[in-house]
Structures are given as structure tokens and as C-alpha cells.
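>>> no sequence on this one, just coordinates:
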């Protein structure tokens, strides 16, 4: 029979063996382990420095490109939108500085800004769908009909667009008789605010997406609501562009991706994911010009972009002949 002393000796022997093994292992492996760690640290440091240099180089090139495009913008866009009126639509989370810079370039292109409409968070809140439906039913003309699949935001966008934009050049700059009531009622309901005189109808619209994708349980619904707004204004006008910034990854609340993923809307509404860059503002002008010709495209650097910019067509020079021929 194995007594307690045998167990005790066995346990002591085991721990002694472990201690000896640890001491021997530490002594024998210390120098190789330290050397290996030092080599790894050196390689990581070298890689980090190379990446920093590469990033600095890319930032320098980007700054140079931005400076060049900014200086050339006037020449690149002059005359592209002469005779057009543009309505600016801001969404919750969109950048006022991006909108101001875009407005300046649109003006340089010869467009007249009819006004600005700013949608509120309440407009995009799924809990406000009943309010939207009630106002639309109250304000819409008798002959305004909606598809059976139309959402609350589809209907609200169609009503707003019918009041603020037109695809008839002869009506540009003239008020829709219902515009004042629509704007004032939606404003009283906390759904939007406006600046300028958007009731004097525009021919084109630019909808500014939020700087960052919407987050939370309602993110996908909010992104879809903005797409509905862009689509509604496109249908009623001569063209609409959704302007935003590329998201770092695919997210449910990314408005630009939501539009590009909707194949039917993407056939009509153009999008730009470089609107925070000088080149993006030039592309915005070219995209609106493309919309006037009945075409659409998805432009930029992010997910779903088909090209950096629309194909720009230039008049073919008239051949000249020598006077002596």
C-alpha cells in the first residue's frame, strides 16, 4: 500500500524536475531567443519606416494633384452647366464644407443655385413614416399616383421633387404653385429646412450623402431613404447626382453603396464617392452634364465605382486647308 510519504516524495520530485527544466531551458535558450526577437524587431522597424516613407510620398502626390486640379478647375468646368439651375439637398451627417465647395464649382460651371433643402433626422427615421404618409396624402395633387410598391420615402421624395424641380427647361426658375405649401408644411413637421428660393424650380439636383455610413438598427433603412430621395428628384428633373465619400468597408448604412447596389436606381442616378476632393467636384459637374444627355454612371475610387469620371467628349476640330492649295 502506497503511503502518504510516497505521494509527497513523488510530488516534490515532479516539481524539482520542472524547476530544473525551466532553469536549464532558460539558460540554454536565452541567447537564441533574444537574438531572434532582436532580429524580428529590426525587420519590423525597417518595414514600418518603409511604409511611413511610402505614405508620406503618396500624401505628397495627393496634395500636388489636389493643388493642380483646384488651380485648373475654372478652366475644366467653365460653360458646362450654363442655363441650368441646380437644387442642393443635404442629408443628416453630410458635410457643409463639401457642399460649399461643390456649390462654388457648380457656379463656376455656369449653373445657378436655386436653393438648398436640408433633410432632418426625423425625415429618415422609420418611426416617422406615418407622418410622411399623412403629409403626402394631404398635399399631393389629385392626379399624382404612386406605384403599389412605393415606400413612404418614395412618395415623399416624389412630392418634394414635383414641387422643386422640373425636366421642362421652359419651367425652370418659375414657381410650382404647390411648392410653398409643401415646403412650409414639411418644415413645420420638423422634416426639413430650406435656404434660398428652392420653390423657383431647378432642372438638376445634387444630393449630398453623409460623411460616414449611418449606424445602428435603422442604418440600412436610412441609407435606403436617401436613395429614394435621389431617385425621386432624378425622375422629376433632368438629372440627379448623389455625392459622397467612399466608405472604408461595406456597411449597411453606406448610402453610396446602397445606390450602387440598387441596379434600377443606378441606371438613372449617378454617384460620386470623391466629393471631398477637388477632382470629385469636377467629376460632379461632368456627371450632371452626362445626366442632361440621358446617361448615368458610378464614379470614384470606392466599391462599385465603374470609372474615375465620365468620358468627356470634345468637339472634333474643323480641318483647315493651306491658302495656296
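The structure has been received and is ready for your questions. Remember, predicted model here, so these are calculated numbers, not experimental data.
>>> switch to C-alpha atoms for all contacts and neighbour counts from now on
Noted.
>>> give me the neighbour count for residue 229.
24 (other CA atoms under 10 Å).
>>> which residue sits closest to it in space, ignoring its chain neighbours?
residue 157 (4.9 Å; CA to CA, 6 or more residues apart in numbering).
>>> want to compare, so here's the second one:
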């Protein structure tokens, strides 16, 4: 086992302990009702222990991510309400790993609002006719628009590709319809897509919209990683996405408001080049972080 693998394993242990502290007020706090009066000390200790975990992870982060994304580009896609500090932190971690964000694409309220489905469906149907067989004819409304966005910003070629005329035309249409905010001078399509979640989706089908968009993006990219904060795991929007079939193809990470979550995201991005799927983070079924 390499030194970096040892450190990664150690970080996984620290994160697991931190999660136990945060969620349970101490690892043994729920053992019995009789012990309930003894949990005040673990609860009081939770904050400094969590701070230590954050400091420790920050100290080892450079060694953990160094070289993992060398010469790789990542298309950064945000959902309305995405935390700007988290987005900045993730961008910096990607750079520290040797990679770069090809461009940032912000989905708008119009894109994810259930009341705008007719607009999304009509535009997607129109754009699909210009793409030949690049978009699956059986795709649903949000799967289709996700595929179209993917064709514009991502590629299944691991090295990435230059943006082409069709991709520019798609992006111009999406931005013109106020579905996406994007820079005007995008030069590269990235093999990796990082989707950063924001506010909770609408209870009127918002989770299905997210699943459709992710499914579509995954069809066009080499790898996709979807990330959210700790609250998004479990029964939150990331937890709901993990119950969808697309979760077998895309990686998910919760807890990205922490350094550990951001480091895990970088490792998951590197892993996604060759290995699909994976549920990581504070409530990830596959552990706090991909080991190896």
C-alpha cells in the first residue's frame, strides 16, 4: 500500500468518526436509554473534534489529491442555490489535483422549475432534430435536455475535445431560452462533469427533473459526479438520486461543505474516468471516500 493510500484510509476513518459524532452526538450515545444522561460530554466535545478533523483533512489534502486529475478538465454545472464557497473550494481542489475547470454552467430556475416543463420539452424536441442520432429518441423531457447540455459541455473522450459548432449552437439556444447561464468563449468539452446541488428541488417532481438531467449528462460524458452537502444525503435530494437507476452510472458525494467532502469529490472524479457509480461521503453506502 502506498503512502497516499495509507493517508486516504486514515482520512476515511476520521470522516467516519466525525459523522458518528455529528449524527449521533457521540458514537455510543444511542446505546441505551439509561445512558442518555451521559451523552452531554460527547455532545460538548463534538465541535472541537469536528474542528480537528477539518484541520487534519486540510493538512493532508494536498498529498491526497496531488496528480489525480493531471491534464483532466471538468465541466462544472451548478443547480440554483449552490453554495458559492463550496463551488470555489471544489474549483481550487480540482486545480490542486492538476486538473482545470473547462467552464462553469449554471442551471436556472427555468431549467429546474416544474412549471416550465413545456418550454424545456419544446426546445429539447427542436434541438434534438438537429443532432442526428446523438440524442436517444426515447429520452424523456429532462433526460433529453440533459443529453443536449452534455453534448455541448462534455465528451466521452477521456482526453477531452474542442467545442464544435453543434455544441456552440446548443449552448446558445439553452442560454437564449434562459435555461443555462454560460460563458461565451467555451473552448473545450470536458470528459468529466461535476454537478453541484443547491436548494431542495420542488416537491412537484423536482427529484425526477434532477434524475433526468443527470441521466442525460451521463450519456454524453466519460464520468459524472453529483455532490451536495451533508443534509442532501440520507433522505435529502442526493439520497433520492441514489435510489434512481442512474446512480449505478454516476458517483455521488455528500458532505461537500467540508474539506473531507471536497477531497472525496476530487478522488471520485479521478475514479470516474474508468469506474462508474459509487456512493460516498457522510452517508455514502460505499464509504466516506473511494479507497485506493
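That came through, no problem. Quick caveat, the model's predicted, so the values are computed rather than measured.
>>> that older thread, mind checking what the residue nearest to residue 229 of structure 1 lines up with in structure 2?
Residue 157 of structure 1 maps onto residue 146 in structure 2 when the alignment is built from TM-score structural alignment.
>>> in contact with that match, which residues?
Residue 146 of structure 2 makes contact with 212, 213, 214, 215, 216, 217, according to CA atoms under 8 Å, 6 or more residues apart in numbering.
>>> where do the helices of the stretch 101-250 of structure 2 begin and end?
In the stretch 101-250 of structure 2, the helices defined using DSSP state H, counting those that start in this stretch lie at 109-112, 117-128, 141-153, 165-176, 206-220, 237-242.
>>> what is the fourth one packed up against?
It refers to helix 165-176 of structure 2. helix 141-153, strand 180-181 (3 or more CA pairs under 8 Å, 6 or more residues apart in numbering; DSSP states H and E).
>>> cool, the last one as well?
In terms of contacts (3+ CA pairs under 8 Å, 6+ apart), helix 237-242 of structure 2 is packed against helix 206-220, strand 223-228, strand 251-254.
>>> what span of structure 1 is that helix aligned with?
Using TM-score structural alignment, helix 237-242 of structure 2 pairs with 255-260 in structure 1.
>>> superposed on structure 2, what's the mean shift for that stretch?
Averaged over the aligned pairs, stretch 255-260 of structure 1 sits 1.4 Å from structure 2 after superposition, using mean CA distance after the TM-score superposition for structure 1.
>>> who's in contact with the longest strand anywhere in structure 2?
As assigned by DSSP state E, the longest strand anywhere in structure 2 is strand 100-107. Here strand 100-107 of structure 2 makes contact (CA under 8 Å, 6+ apart) with 71-80, 91, 94-95, 179-183, 186-190.
>>> helices of the stretch 1-150 of structure 1, residue ranges please.
Taking DSSP H, counting those that start in this stretch as the criterion, the stretch 1-150 of structure 1 carries its helices at 4-77, 96-108, 121-124, 129-139.
>>> list the helices and strands the longest one packs on?
Right, the one you point to is helix 4-77 of structure 1. Partner elements for helix 4-77 of structure 1 (3+ CA pairs under 8 Å, 6+ apart): helix 96-108, helix 278-292.
>>> okay, those helices, which one's buried deepest?
helix 278-292 (a mean of 24; mean count of other CA atoms under 10 Å).
>>> who are the packing partners of that one?
helix 4-77, helix 96-108, strand 240-243, strand 270-272.
>>> residue 141 of structure 1: which of these is closest?
Taking CA to CA, strand 240-243 is the member of these nearest to residue 141 of structure 1, at 23.2 Å.
>>> hmm, residue 4 of structure 2 is touching residue 63, no?
Yes. Contact criterion CA atoms under 8 Å: residue 4 of structure 2 and residue 63 qualify, at 6.8 Å.
>>> residue in structure 2 paired with residue 79 of structure 1?
Per TM-score structural alignment, residue 79 of structure 1 is aligned with residue 67.
>>> for its match, give me its contacts.
Residue 67 of structure 2 sits in contact with 96, 97, 98, where contact means CA under 8 Å, 6+ apart.
>>> out of the residues you listed, flag the one nearest to residue 161 of structure 2.
Of all the contacts of residue 67 of structure 2, residue 161 of structure 2 sits closest to residue 98, with 17.8 Å by CA to CA.
>>> can you tell me the closest non-neighbouring residue to that closest one?
Nearest one to residue 98 of structure 2, counting by CA to CA, 6+ apart, is residue 70 at 4.1 Å.
>>> from residue 24 of structure 1, how far off is the residue nearest to residue 197 of structure 1 when sequence neighbours are not counted?
Leaving aside its sequence neighbours, residue 197 of structure 1 sits nearest to residue 115 (CA to CA, 6+ apart; 5.0 Å). Noted for residue 115 of structure 1: a distance of 80 Å to residue 24 of structure 1, by CA to CA, to the nearest Å.
>>> same check on residue 88 of structure 1?
75 Å.
>>> ok, residue 190 of structure 1 next?
For residue 190 of structure 1 relative to residue 24 of structure 1 (CA to CA), the value is 76 Å.
>>> what do you get for residue 242 of structure 1?
68 Å.
>>> who has more neighbours out of the two?
Neighbour count, other CA under 10 Å: between residue 242 of structure 1 and residue 24, residue 242 has more, with 27 against 12.
>>> which residue of structure 2 sits opposite that one in the alignment?
Using TM-score structural alignment, residue 242 of structure 1 lines up with residue 226 in structure 2.
>>> might you report the residue contacts of the residue nearest the centre of structure 2?
Structure 2 has residue 226 as the residue nearest its centroid, 2.2 Å off, counting by CA atoms, centre = their mean. If you count contacts by CA under 8 Å, 6+ apart, residue 226 of structure 2 has them with 194, 195, 196, 197, 238, 250, 251, 252, 253.
>>> just residue 267 of structure 2 next, same as before
65, 68, 289, 290.
>>> between the residues you listed, which has the most around it?
In the contacts of residue 267 of structure 2, the most neighbours by other CA under 10 Å go to residue 289, 28 neighbours.
>>> wait, doesn't it sit right on residue 264?
Yes. Between residue 289 of structure 2 and residue 264 there is a contact under CA under 8 Å: 5.3 Å.
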